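here is my input; please provide its structure:
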Amino acid sequence: MTFKVTSPYTGTASWQKGNIHVHTRANPDKQGSQIDYEYGGDCDDVIKQSLSVPFNFDFICTSIHPYIDAIDTFTQPMEHEDIVVIPGREIQNDTIYYGHYEGGYFRDEKAKYIHALTMGRENGVSLCCHPCFFETTRPREGGEWKNILESLLSPCALLKDLNLVGIEVYNGLSMLEEDQGSKPYSPHFSEPCWDDLLTRGYKCLGFAGNDEFYREHYIYENYAPLGYIRVAGDKNETSILNNIGAGNFYASTGVELDTLPLEVTETDEGYGFHLSSPAEVIWKAIVFEQHEDGYTLQSYTSDITGAWTFTQRKKWKYIRFQACSPLDDKKRAWLQPIYGPDWVDHGS
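Predicted coordinates:
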């Protein structure tokens, strides 16, 4: 069979804008973590905020932090005519001050500081939250990314059961706390963590969320950009979750892309990738490509432009594209990885 490289965005007719990471105090079954009741909003207030400027969301995932004896507890499903409300939970394995899990839900010591977000009780999608939070934002011994990376590549049974499909490349709470602490958000969002997984053969989607409690000190114009994802498909929970799981979305902190943001062609020279945005941006291609006897990670950058065509001539395992505002480098958009003819899955 001839390998064919395709764009996950082919045939997209409409996009839904949403926040994957919104915390509430809505726990229908058992008492949840104190942090939800102290900071999380009532669902009606969260929906009202999510529908207003600057959010204007088509969907949100409302999350709670369940205790270990209620680990299957999600927020209450809600029907609303203006917004899709997806139930969620965040397994906060060994948290900062609230709701310790008597040694942690993930029993592997290396997974001590993994937090896992699940969107959707039925056919849900799970991902690793704020992977650098305990290394750069609120440092804890053992919380370094290298430990989380090792756990994701060799998961314990409970972590493996979650089938994590991605990682939070951007987390609004981390950005806000680090900006207010007068230190740069490091390391460049969580893009290096994403590439650490991809270069090791771990297929991984990239997400952006706000870790949102709608607290008064969130001032997006001055601090954290608004993190969200744009998902292809219809405005209902099934379509949104299916398209997230299939990688038919891009993550953003303010950069919008065209309805068809990426087209792929194959020529005698190699593979051509045509990217487009309604506003001028700086495009970047991050490529895991052949160099001498091995593969190395390389990046290629465009001029300031709306449309950019990038041709990949060398052998390659994956390519991912991102766009950055030329006026504010905190405003970016991340497309999902494209896997090439030389891709080999982790463990194969």
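
use CA for all of it now, contacts and neighbours both
Will do.

you'd agree residue 301 is up against residue 285?
Yes: Residue 301 is within contact range of residue 285, at 6.5 Å (criterion: C-alpha atoms under 8 Å).

more neighbours: which of these two?
Neighbour totals were compared for residue 301 and residue 285, and residue 285 leads with 19 against 15 (other C-alpha atoms under 10 Å).

am I right that the more buried one is in a strand?
Yes: judged by DSSP: H, G, I helix; E, B strand; the rest coil, residue 285 forms part of a strand.

ok, so what distance separates the nearest residue to it once chain neighbours are set aside from residue 174?
Nearest non-adjacent residue to residue 285, counting by C-alpha to C-alpha, 6 or more residues apart in numbering: residue 321, 4.7 Å away. According to C-alpha to C-alpha, to the nearest Å, residue 321 stands 23 Å off from residue 174.

then residue 272?
Residue 272 is 36 Å from residue 174, by C-alpha to C-alpha.

please give me the structure for this one as well, since I'd like to look at both together:
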Amino acid sequence: MKKPNPLLWIPSLLAILVITIILAAGLGYISISVSNICHILLSQLGWTLPETIDQSYPFVIMDVRLPRILSAVLVGGGLAVSGCVFQSILQNPLADPYTLGISSGAAFGASLAIIMLIFGLILPAALIIPLFAFVGAVATLYVVFTLSSPSARLSSNSLILSGIIVSAILSAGISFIKFLADEQVNAIIFWLMGSFIGKTWPDVILLIVMTIPCTILILVHHRELDIMTFGDRASDSLGIDTASVRKRLLVIASLSTAICVSVSGIIGFVGLIVPHLMRMILGPGNRLLIPCSFLFGCIMLLCADTITRVFLPTELPIGVLTALIGGPIFCYIFRKNQLERWRS
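Below is the predicted model of the structure:
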């Protein structure tokens, strides 16, 4: 089989991403041409905006659509790269960024913030909900690591089981908060489904500051990730401190996931499907797999968000659409793995 060429794949996906961003920016209730979008973007760099362009267009592009588009792009990329890490380290093609209960922790934190706002806490919802979600996700990560590592070495099975246990406890807590919310439970349910409605430039900046450095740090460890897929004995014999590297990469990927979930809510299957598809196409080498998964995750989630925003009669939460698309693909992957095990 011919080895994938990074000089072909990465620029191609990057070009597709740029084209998709420009096209998505022009679609909506107010349709804006590509040439007008380019003029508006150039005007932000000091170029003169032509007088023929409607004066409302710059506001629509720069303050409404572009923050939402870039939020979807960065969340998609962050979740996809985190999925690469979890699948490589846990040696499980069905692992995703939520395997350790990060989503449940973020959901519990956000639900707690929403119920506090319902009961009269006077704080800006745009700040307090993402903050509580992030703290909940990080606290969950700490609890899972504490449960699964009585010794210095982390076991994949103990990590997964600890994540399941903590998720079950937090799910019960979320159900209790929903009960307390009573008639205003819709606010919690809507957040849990995931959405990019109302995203602003501070959200974009927060995602850039967290997801891009995390992705770069993960890419730096691509060699260790490749070796660790062969098991602990192989990586230890090659001089890698497996326990330390595993913990470091899981923390980085989980922090990236936590910030994504705190901004967007819970969006399933992106971190599962994207790295799995890229691995099937490109092979297991993480040097190419990580950047390509990031770019393809950006494209996939942006396309899904554009569909919910533009083409559906009623705007669905993005998490619903990704689940509808990802569910059948997940079933296919699971069935394929089961058949391969049976044949072997």
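
quick check: TM-score for this pair?
The TM-score (TM-score structural alignment, normalised by the length of the second structure) is 0.23; 148 aligned residues with a C-alpha RMSD of 7.3 Å.

rewinding a little: between residue 272 and residue 174 of the first structure, which one's more packed in?
Legend: neighbour count by other C-alpha under 10 Å for residue 272 of the first structure and residue 174, higher for residue 174 (23 against 16).

which element, helix or strand, includes the more buried one?
helix 172-180 (DSSP states H and E).

so which elements touch that helix?
The helices and strands touching helix 172-180 of the first structure, judged by 3 or more C-alpha pairs under 8 Å, 6 or more residues apart in numbering; DSSP states H and E, number zero.

now the element after it, going C-ward?
Immediately after helix 172-180 of the first structure, counting by DSSP H and E, sits helix 191-199.

so residue 172 of the second structure versus residue 165 of the second structure, what's the distance?
11 Å.

more neighbours, those two?
Using other C-alpha under 10 Å, the more surrounded residue of residue 172 of the second structure and residue 165 is residue 165, with 16 against 12.

could I get the full set of strands for the stretch 201-344 of the second structure?
Here the stretch 201-344 of the second structure has no strands by DSSP state E, counting those that start in this stretch.

all helices of it, in order?
201-220, 222-228, 232-237, 242-264, 270-282, 286-306, 318-343 (DSSP state H, counting those that start in this stretch).

now do the stretch 51-200 of the second structure
57-59, 66-89, 102-118, 125-148, 156-181, 185-193.

Serialize those helices to TSV and add fields for distance to residue 303 of the second structure.
Below are those laid out as TSV (distance: least, C-alpha to C-alpha, whole Å):
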stretch	distance to residue 303 of the second structure
helix 57-59	22
helix 66-89	9
helix 102-118	22
helix 125-148	24
helix 156-181	30
helix 185-193	17
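
ok, residue 197 of the first structure to residue 334 of the first structure distance?
16 Å.

hang on, residue 276 of the first structure is in a strand, isn't it?
Yes: counting by three-state DSSP, residue 276 of the first structure falls inside a strand.

once you drop chain neighbours, what's closest to it?
Going by C-alpha to C-alpha, 6+ apart, residue 276 of the first structure has residue 307 as its nearest residue, at 4.3 Å.

tell me how many other residues crowd that neighbour.
Counted with other C-alpha under 10 Å, residue 307 of the first structure comes out at 20.

cool, and residue 15 of the second structure?
13.

next, the contact list for residue 133 of the second structure, please.
Going by C-alpha atoms under 8 Å, 6 or more residues apart in numbering, residue 133 of the second structure touches 105-110, 258, 261-262.

what about residue 197 and residue 334 of the first structure, which has more around it?
residue 334 (26 against 19).

ok, and the closest non-adjacent residue to the more buried one?
For residue 334 of the first structure, the spatially nearest residue (C-alpha to C-alpha, 6+ apart) is residue 322, at 4.4 Å.

name the element that neighbour belongs to?
Judged by DSSP H and E, residue 322 of the first structure forms part of strand 316-324.

beyond that strand, next helix or strand please.
strand 332-334.

other SSEs contacting that next one?
So strand 332-334 of the first structure, by 3+ C-alpha pairs under 8 Å, 6+ apart, packs with strand 249-252, strand 316-324.

by contact count, what packs against the helix or strand following it?
Using DSSP H and E, the helix or strand that follows strand 332-334 of the first structure in sequence is strand 338-339. Packing partners of strand 338-339 of the first structure (3+ C-alpha pairs under 8 Å, 6+ apart): strand 316-324.

list the contacts for the residue nearest in space to the middle of the second structure?
The structure's the second structure has its C-alpha centroid closest to residue 79; by C-alpha atoms, centre = their mean the separation is 2.6 Å. Counting by C-alpha under 8 Å, 6+ apart, residue 79 of the second structure touches 97, 256-257, 260, 270-271, 297.

can you redo those residues as CSV with distance to residue 203 of the second structure?
Shown next, in CSV, are these (distance: C-alpha to C-alpha, whole Å):
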residue, distance to residue 203 of the second structure
97, 20
256, 14
257, 14
260, 10
270, 20
271, 20
297, 18
